[in-house]
Each structure stands twice: as C-alpha cells, then as structure tokens.
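Enquirer: predicted model and sequence follow; I will ask about them next.
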Amino acid sequence: MEENSTDHFFKDKVLGHPSGLFVLFFTEMWERFSYYGMRAILVIFLTGAIIGDNPGWEWTSEAALSLLGTYAMLVYLTPLVGGWLADNKIGYRMAVVIGALLMTLGHASMAAETPTFLYIGIAFLIVGNGFFKPNMTSIISKMYEGHDEKKDGAYNIFYMGVNAGAFIGIMLCGWVGEKIGWSYGFGLAGIFMLLGMLQFYYAQSLFGNIGDKPKNENVDIIDDLANNYKEVSSRGEKLNRFLTIDYLLIGVFIISAMIFIINDPLSKIGNIYTFNFTVAGMADSLFFALLAAITFILLLLVRIPRYIPVERDRMIAFSIFCIFTIFFWAAFEQAAGSLPIYTRDYTNRILEGGAATTFKIVDLIVTVVPLCVITYVLLSLFRKTFNRIGLSNIILGFSFIIVWAIVLYKLYIEFQSTETEVPITWFAILNSLFIIMFAPLFTKWWDSKYNPPASVKYFLGLALLGIGFGFLAFGAKDVPLGAQTASLSMAWLVFAYLFHTLGEMCLSPMGLSYLSKLVPGRMVAFMFGVYYLAIAIGNKLAHYVGGDIEKITSEHGLSFFFLIFTFIPIGLGLVSLMLHPLLKKLMHGVR
C-alpha cells in the first residue's frame, strides 16, 4: 500500500493524534486566553467609576460598547485578508507568528492605560487576529490530508483548546483585573500571547513543510480567477461574471460600511463626526449603516438569480441562514457588552456564611479540574516531543507554572475571607464550562438518526437564546423604572448563560457546515466572506443596541431591555420553522 505524504505525522502520536496537533492546541489556547481575557475586562474597565481602589475611565456604556462593537466586527473581517496573504504570499506558519507578535504588542499597549495606547493596542489586535485566526485550522487541514477519518476528532480536540483558553483567560485576567488592577489584567493577556507565540515558533520542526511560504510567489487573485474561469468553462458551466452594477454596489457598500464603522465610535467617544448631518431624523452613522445594508442586500438580489437554478436555490437558502446568524450573534454577544454592566450594577454578588463556602468549593472544582486535565495533556506532549522541541516544551511548561501560581494565589486569597464578592467576570466562564460539559451530548445527538434538519436547528438555537434572556427579563421585572442599581439573584445569570450556550451549540456549528454543503466550490470564498460578514454585522449590532442599556432602562425599564432579546430571537426561530418546507426545497437534497 502506498504511504500518504502525511503518514509520518502519525508515527509519533499523543493521545492518538500527531504531536503537532497539540502544539496547535496550546497555541490556540493562549490566543483565546488573551482574546477572551482582555474582552472580559474591557467594558467593565471603560465604564468603571473614575475613583476608588481600582478606578476605571467612567465612559458611558454607549461609548464603551461602540468601541467594543467596532473591534469585534473587524476581528471577523480581517481574517479574510490574512487568510489570502497566508495562502499566496507568506505561508501559514509565518502568518501565525506575525499575528501572535502583533497581538502581543496590542495587549502590551492596552496595559499602559492611556487612550492613545488603548486605540493603538486595539488596532494591533485587529490586524494580528487577521494574520493568526484563519491559518491555525489551515495547518490542521494540511496535516490530516489522507486521514479524513481522523479529522473530526482532531477538530474536536482543537476546539477544546479554544474553550480551555477562553475559560482560563476569563478566569485569570478577569480576577487579576478586578482584584489587583486593570493594567495587570491586560498585561497578563499579553504575556501569555507572547509565550504562546514562542512555544509555536520553536516547535515548527514538527510540521515539516506544512505552512511554508508558497513556492510560487507570484500567485495573484487575478490568476486564481482566470484558472477558475477555465475550469468552469471546460465543464460547460455558466460563469456568473461580475457586471458593472455588481462593482458599483460593492463600492457603495464598502465606502458606506467603512464610514459607519469609523464614525460610530468617533462620534460616541470623541464627539467627532465624519459627516455631520441627519437624514429623516437619522444621524449620519445610522444612515450609512442602513445604506450599507441595503446595497449589500441589493447585491445578493442582483447576483444570485443569475446562477443556474440548483446553485441559485442553494445560495438563497444559505443567505437566509446568514440572516438568522446576524440576529443570533446580535443577541448572544450581549455577553461581552451589556451583560457585564448588568452583572456589576444589578446583581447581588456578595455571599456570606454557607453560601460563600459553597461558592468557594464550586469555584475551586471548576478551576482546578479542567486545569489538571490540560496539564495532563501537556505532560503527554512533553513525553513524546521533549527531545525534538525541548525549548518549545520549556516555554510551554513555564507558562503553566505561571498559571498554577496565579490560580493557587487566587484560591488562597479567596479562602482567607469570610465574605465573598463573586467577580463580575466569573459568570462569563460559564459559557466555556457548559460547552465542555454538553458538547459530547450534542455530538452524539447530531450523529444519531434523530439529527434534526437545518431549520429546526436554527429554531432551537434562536429559541433557547431567547429563553435565556427571558430569565433575565423575569428576574428584573420588579426593578423600578430608571433604577441604576439593584440586588437581583445570581441564579438568573446562571440560567441565562446555560440556555445561551445550549442555543450556541445548536446553531453556531451550522454555518460553516452548510457553507461546505450548499455552496459550489468556486463560490466558497465569496460566500465564506458573506458568512463572516454576517457574524461581523451581528457583533456590531449587538453592541450598537446594547450600548443603549442605560437609555432603555431609564425610559422603559431593565426588564424591557431583556425582553427585546427574548422576543426577537424566539420570533425568528419560529420563522425558521415555518420556512422549513421552502428551505428543504431550496437545498435540493442537502441535509
């Protein structure tokens, strides 16, 4: 039997998989540590009181969430450029190193705690993410060529690294930021991003020539399109050329979207307006946002009908899923914006006596047990690779010594006090914790004969998300109109995060899965961009609306604010169910 070119990766295995997978596991883990760790404290820091033991900047929630929304939106768009550069110019591995280095500089800049360095830091994080994010999975895909039966398990392990990083990052950066100082929280994110980059850099020998700089340095997107044209023409398929109207709509969309993305935070943070006018009562930011949305919808309406019927129908189905995706993330991403403000201002987080002791024990278990599991994986990697990548292993081991030291110090401090104030950021770790707990059950469900169709999965995802916000709305029903503080039970937050996570597991994996099934190969890049654009818009919309939490709460009440995110997702979920016959017809047999 002929040996596959990637067989040598499987000769030195860790837990049944190539050792290189676990280098990627830890690299991704530290990147997610830094991303979620920084994000967990950003809004609390920006909106925190300007006086006190650990002062913030006392921004309005509108200003803070405007900045967060623009950051989150661009984080989902820059990988489209970074992925192309890695494919055609610099290679996957160099892209990962460049991205990690830029993100390290970004976190270090934010630790300076000045407005100028904050903006510089966020710019570095956005660009660095564009280089880093798309290329980790590309390396895995290349490593497993010819071993497709192992790919699902590899991606499951990799995404456990994603959730482990989010879990540890939120827990440690959140606790350090809140209890010791915001600069230390931001700085900690940067330290682990740097260590993650170094352990990856010194482990590159494990990957052979995977991710090297492309040999043909003159690869051009025009060449790609020309080759694509020849391939499609040779099969006798109809090529959907870009017409003048398409280019015109793309131009209007890009210009109006960029004006909105830049103008929104400028106007809310610095009272600086790119174009100072109103149209039909709308400020310029909202006008350009709506103009961008309308032109993009027109672009899809103009282009998609020109495809052959089966392709046209499937792309219409995928576009409908993208619309649901926008509204899902617009509600789900309140976890990064309005929910930390709600947790700080409206939740009773002070525990005493038996309740405090119970929390400390629960916190100890959920902190130490996952960390022990990850440490076991680390030791397994050491046993197999120390002779080959010793320096990488030493750096990785040093990073875990720091983690364990902070964890033990945190637990020591917490167990010394008789009264416990649960950190604001502690609740954000529940998402990763619930994913780790329930992911195996969902995997079994999707692999069984009871695997529901796409429309039902989108219904479940949206409905469960809405129910989560319903708990928050019910818990806040007695908060007086305009109240700036309250002492609501923490249980409402726990239920909300539980149902949000269950909804995420129903809907989140569906997008890329149906992209690969519904979209013809030559159109994957374009529709991949559409899908990521949908997530980006959802993130921006989340914080655009969430930034009005203070205004909506003062005018209509806190419960009304959460009812918005209750009824809209549930309503859209029901629309997905009603569209089931149409979607089934449009998908032409794809399940």
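Expert: Thanks, I have it. Numbers count the residues shown, from 1 in each chain.

Enquirer: please make it C-alpha for all contacts and neighbour counts, starting now.
Expert: Will do.

Enquirer: pull the contacting residues for Phe567.
Expert: Phe567 is in contact with Gly466, counting by C-alpha atoms under 8 Å, 6 or more residues apart in numbering.

Enquirer: err, Leu574, not the other one
Expert: Phe459, Ala463.

Enquirer: do that again at 7 Å, thanks
Expert: Phe459 (C-alpha atoms under 7 Å, 6 or more residues apart in numbering).

Enquirer: can you name the helix or strand that it falls in?
Expert: According to DSSP states H and E, Leu574 maps onto helix 558-578.

Enquirer: below is an additional structure, to be compared with the one above:
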Amino acid sequence: MEQVPVSDLEQIQNFKGKYPRQLWYLFFSEMWERFSFYGMRGMLYFFMVHQLLMNKEEANLQYGATQAWVYAFTFIGGFFADKIFGFRRSLFWGGLLMIVGSIILAVDPKQFFFLGVSFTIVGTGFFKPNISSMVGKLYKDDDNRRDAGFSLFYAGVNLGAILGGYFCIAIGKREMFSTLIPEGLEWNVAFSLASVVMIISLLTFVRTQKSLGSIGLSPLTTVTKSKRQMLEWSTYLGSLVLVPIIMIMVSNTVYTDYFMYIIGPVSIIYLLYEMRGFSPSQNKKLFAALIFMLFSIVFWAFFEQSGGSLSDFAAENLNNSVLGFKLDPNGVNNSANSVFVVAFAALVGIVWLWLGKKKAEPNTVVKFGLAFLFLAGGFYLFYYTKFFADLQGVTSLNIFTLGWLVITFGELCLSPIGMSAMTKLSPQKTQAVIMGMWFLASAYGQYFAGLLGANIAQASANSSNFDKLIVYADGYKQLAIYALVAGVVLIVISPVVRKLMQEVK
C-alpha cells in the first residue's frame, strides 16, 4: 500500500500560509474515523444498561475498562509503528480492524458485543497514535504554526465526534429515523453507520497518502525483504490473536485491573531503557513530557464522566430543551463538547498565534493549568444544575450544556496542545511511542473515570430520581474542587517544568 514519495520532507515542511495542504487530508480521514469511534463510544454505556441489562455500577466499570483498553492499545500500536509498520501501514491495518469490529456489532450487537468491541480496540490502537504523529511530521521542530495546526486537526476530530456522538445514540434510542427503521433493528443500523463512515475514512487516507512524501513509510528499509515480510506478517497475526484475549479481559474487569497495574510501569521502564541512548538535554524533555502525562490522567478521569455517570445523568435527570430546541439529552451529552470544539478550536489557535506575535503567549505548562481551571468551572456548573431541578429530579439541559462549553475551553488548552508538546519533546526515534504513552495516560484517565462513575452509581443505588440527582451533583462538586487544586499546582510549578523543556515552548 505504500507509495513512492512525490516530494521530500523539506518541501512539505516549507509550506506557505497557516496550514500545509496534507493537514486537510489527514483532517478528513480522522474526522470520519472519529465519527465511528465516538458513535460507538456514545452508545456503549446506554446499550449496556438498557439492552444488555447490566446494573449501572457494572456498566460504569465495563465502560471504563473498554475505553481504557482502547487508549492503552495505542501505546502498543505506536510501538509497532515505530519498529515495524511505519505510521501509514499501521493506520491502514487499524482501520481495517475497526471496520470488521463495527460490522460484527451491526450483525448482532447483543450476541457479539464484546467481540466487536475487541476488534475496535485493537484497530484504534494501530490507527489513532499514528495519524497524530504524521500531523507532527508536517512541521519543522521550531515551527510556531504547529499548535495552530494541531488545533485545526483537533477540530476535525470533533466534527466527526459531533455527527457520530449524536446520530448513533439517537438512532439507537429511536429518537431519529424511527419511521424508516424496523423496530428491533435500530441498534444494528446505529452500529452499521459506524462501519460505513470508517470505510470512508480509510478510502480518504488511501487516495491522498501520496502527498505525504516519505512521512510514515516503513522503518525497515535497511533489512532484507524476507525479514521485513516476516516481521510484518507476525504483527498482523499477533494482533489478531490478541482480539480474543482482549475480549476476555474487557468482559471481566478484574483482568483489566491487573493490566492497568502492569502496563503503566512497563511503559515507563521501556522509556527509561530507550533514554540510555539519549543526551541529558533530550532526557530532560522526556521528563517534562511525563509530567504532562501524569496531569492529563487526572484531567481525563474527570472529563470522561461523559461516557459513564454523565450519560446516566443525561438519560434520567435532564430535560430535552436547549434554548427552546427539543434535543435528545444523551445526544447533547455526547456531542455538545465537540460542537464547541469545532466552533472555537480555530479561534483558540489564532489567539495563540496572535499572543505569540505579541510575545505574550502562555507557555505549555500554564495552558495545562488553565485547562484544569476551566474543567473545575464546568463541573461546578454540573453541580449547580441541582438548584433548578423539579420534584421529579429533572433539571436544566441549558445549564448542563453551558458546563460543557466551559469544559471545552479547558480541553482546548490541554489536548491539542498536549499532542503538539509530545511531538516537540520526544526524539525522532521514540515519537510514536511517546504519542502512544500520551494516549496511555488517557487510558488511565478512562480507567479511573469508570471507577469514579461506579462509586457515584453505587452511592445513588435504590434512591429516588431526585435523591440521585443530589448525589450526582454533589459528586461533581467534589471533582470541581480537585480540578481547581490541580490547576493551581500546575501553574505554581510551571517555572520548574519550563526549565526541563528548555527551548521548547
């Protein structure tokens, strides 16, 4: 599938204007892949509770385990991309596995739920870290347009998330197209939609990859053809063997617990092993990257309540009106954040460029600190909804949506900036692995999000809907306080981290 380069790396990186044209191709490929991913993600908790009839505590743990595996496998996918496949082949293989997974779910989502999800997990691991790494390769190390480029790329991620996050769950709940879809097939159609858009994503990449020149080609150019084929086919077969193993571990969350106890320390040990061959300057940057990863775990543990406890909160405690428009509250919970990212990501990127010209742009550490302050504000608004509840425990979707608006600015200060920082702080040799570790930190965030959501669900078990609202709201207030503390700590230690980062801003 690899193409002969049509332009060298220097020609690509010497682009005029704000964005390289290759960024737009990757933008659209990622947009459709994220439609598929967020469509699936938005259905998981609701499907487990209302179709597989799990209790809410169990569903939160299953959701956290599933999402943890999705992001944990990006570390493994990044490793094989660095060592064997290259970014492009890894992305293509991952896309094929995601298509297979969503087709399996479309055939019979109840009977084959964990099998389909397991194919998606492995596929996402090969796809996700490598397309982000290719975005980083479009820029020279000292190009100050990089953050703006990642912000635009992140808008593509969220454009897909808007569509997938709203349409898939709304179709499954028969809130959309109910007259066109035979009763009993709504979930089959919802999952099949995820497979169709994933095919579009892969075709987009295949048709445009020639423009990437040498970016993402195999790292095995110096080995013999027979050895290269042996390594590649071993990786194909090994990833397929992992599917039933992951299926067992995802469906039994205690195995996920064991995995999470192991994968983090192992990844750090591997990084320390790689660091032996780097200069002290490079190693300081890698330590700075680890600090960002640790704080990102906390951020995502709170943020990812969206797929668990906030999904339950939306289903049972929110009305269906936003500014007078009737909308499905679960669809709003799944997609409001993405709507706001698309609306404001480019603007935030332009603001960073404008502040950079004025020499007033906050450094990456301060941006991370600001992310936590916004996160705290958003969760306080989730807490504040309890003051607008009726006697049945149903409260304002308007205020809930406003909370997501505030949190979105926090995400824009952390996620695209974090991806950009990982590519700037990591040496060429370990760039995909570092990007994989960035997503591995997200995996831990997802894992802890499931534990937090399960605790909230347990605390509200057997309560009236009004009492459940109070328990959830008070839980969100506690998360707001913790986020505020984390933000202040980051801003205070920013001078120390800046020294580790050296010339990287």
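Expert: Thanks, I have it. What you see is a predicted model; the values in this text were computed from it and never measured.

Enquirer: average distance between the helix holding Leu574 of the first structure and the second structure?
Expert: Mean deviation of helix 558-578 of the first structure relative to the second structure after superposition (mean C-alpha distance after the TM-score superposition for the first structure): 1.7 Å.

Enquirer: now that helix: which residue numbers in the second structure?
Expert: On the second structure, the counterpart of helix 558-578 of the first structure by TM-score structural alignment is residues 472-492.

Enquirer: now stretch 434-442 of the first structure
Expert: Going by TM-score structural alignment: stretch 434-442 of the first structure matches residues 340-348.

Enquirer: buried stuff in the matching stretch?
Expert: Neighbour counts over stretch 340-348 of the second structure (16 or more other C-alpha atoms under 10 Å) mark Phe340, Val341, Val342, Phe344, Ala345, Ala346, Val348 as buried.

Enquirer: go on, stretch 242-252 of the second structure?
Expert: Val243, Ile246, Met247, Met249, Val250, Ser251.

Enquirer: now the last one. Nearest residue, chain neighbours left out?
Expert: Using C-alpha to C-alpha, 6 or more residues apart in numbering and skipping the chain neighbours, the partner closest in space to Ser251 of the second structure is Phe114 (6.7 Å).

Enquirer: what's the match for the one you found in the first structure?
Expert: In the first structure, Phe114 of the second structure lands on Tyr119 (TM-score structural alignment).

Enquirer: what is the neighbour count of that match?
Expert: By the measure other C-alpha atoms under 10 Å, the count of residues near Tyr119 of the first structure is 15.

Enquirer: distance of it relative to Leu558 of the first structure?
Expert: Counting by C-alpha to C-alpha, to the nearest Å, the gap between Tyr119 of the first structure and Leu558 of the first structure amounts to 31 Å.

Enquirer: quick one: map Phe374 of the second structure onto the first structure.
Expert: So Phe374 of the second structure corresponds to Leu464, using TM-score structural alignment.

Enquirer: so can I have CSV of the buried residues of stretch 340-348 of the second structure showing secondary structure and distance to Val433 of the second structure?
Expert: CSV is the format used below for those (DSSP: H, G, I helix; E, B strand; the rest coil; distance: C-alpha to C-alpha, whole Å):
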residue, secondary structure, distance to Val433 of the second structure
Phe340, helix, 30
Val341, helix, 27
Val342, helix, 28
Phe344, helix, 30
Ala345, helix, 26
Ala346, helix, 28
Val348, helix, 28
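
Enquirer: just those residues now: which is nearest Phe400 of the second structure?
Expert: Phe340 (13.4 Å; C-alpha to C-alpha).

Enquirer: does Pro219 of the second structure touch Ile84 like I think?
Expert: Yes - at 6.2 Å, Pro219 of the second structure and Ile84 qualify as touching, with contact defined as C-alpha atoms under 7 Å.

Enquirer: surely the residue nearest to Ser251 of the second structure and Met247 touch.
Expert: Yes - here Phe114 of the second structure reaches Met247: they are 5.7 Å apart, a contact under C-alpha under 7 Å.

Enquirer: what's near enough to touch the aligned residue in the second structure for Pro453 of the first structure?
Expert: Structural alignment (TM-score structural alignment) places Pro453 of the first structure against Asn363 in the second structure. If a contact means C-alpha under 7 Å, 6+ apart, then Asn363 of the second structure has Lys505 as its contacts.

Enquirer: also Ser66 of the first structure?
Expert: Ser66 of the first structure neighbours (C-alpha under 7 Å, 6+ apart): Asp264, Pro265, His543, Tyr544, Gly547.

Enquirer: so which of those residues sit within helices?
Expert: Asp264, Pro265, His543, Tyr544 (DSSP state H).

Enquirer: just the closest of those to Leu339 of the first structure, please.
Expert: Distances from Leu339 of the first structure to these, taken by C-alpha to C-alpha, are shortest for His543, at 10.8 Å.
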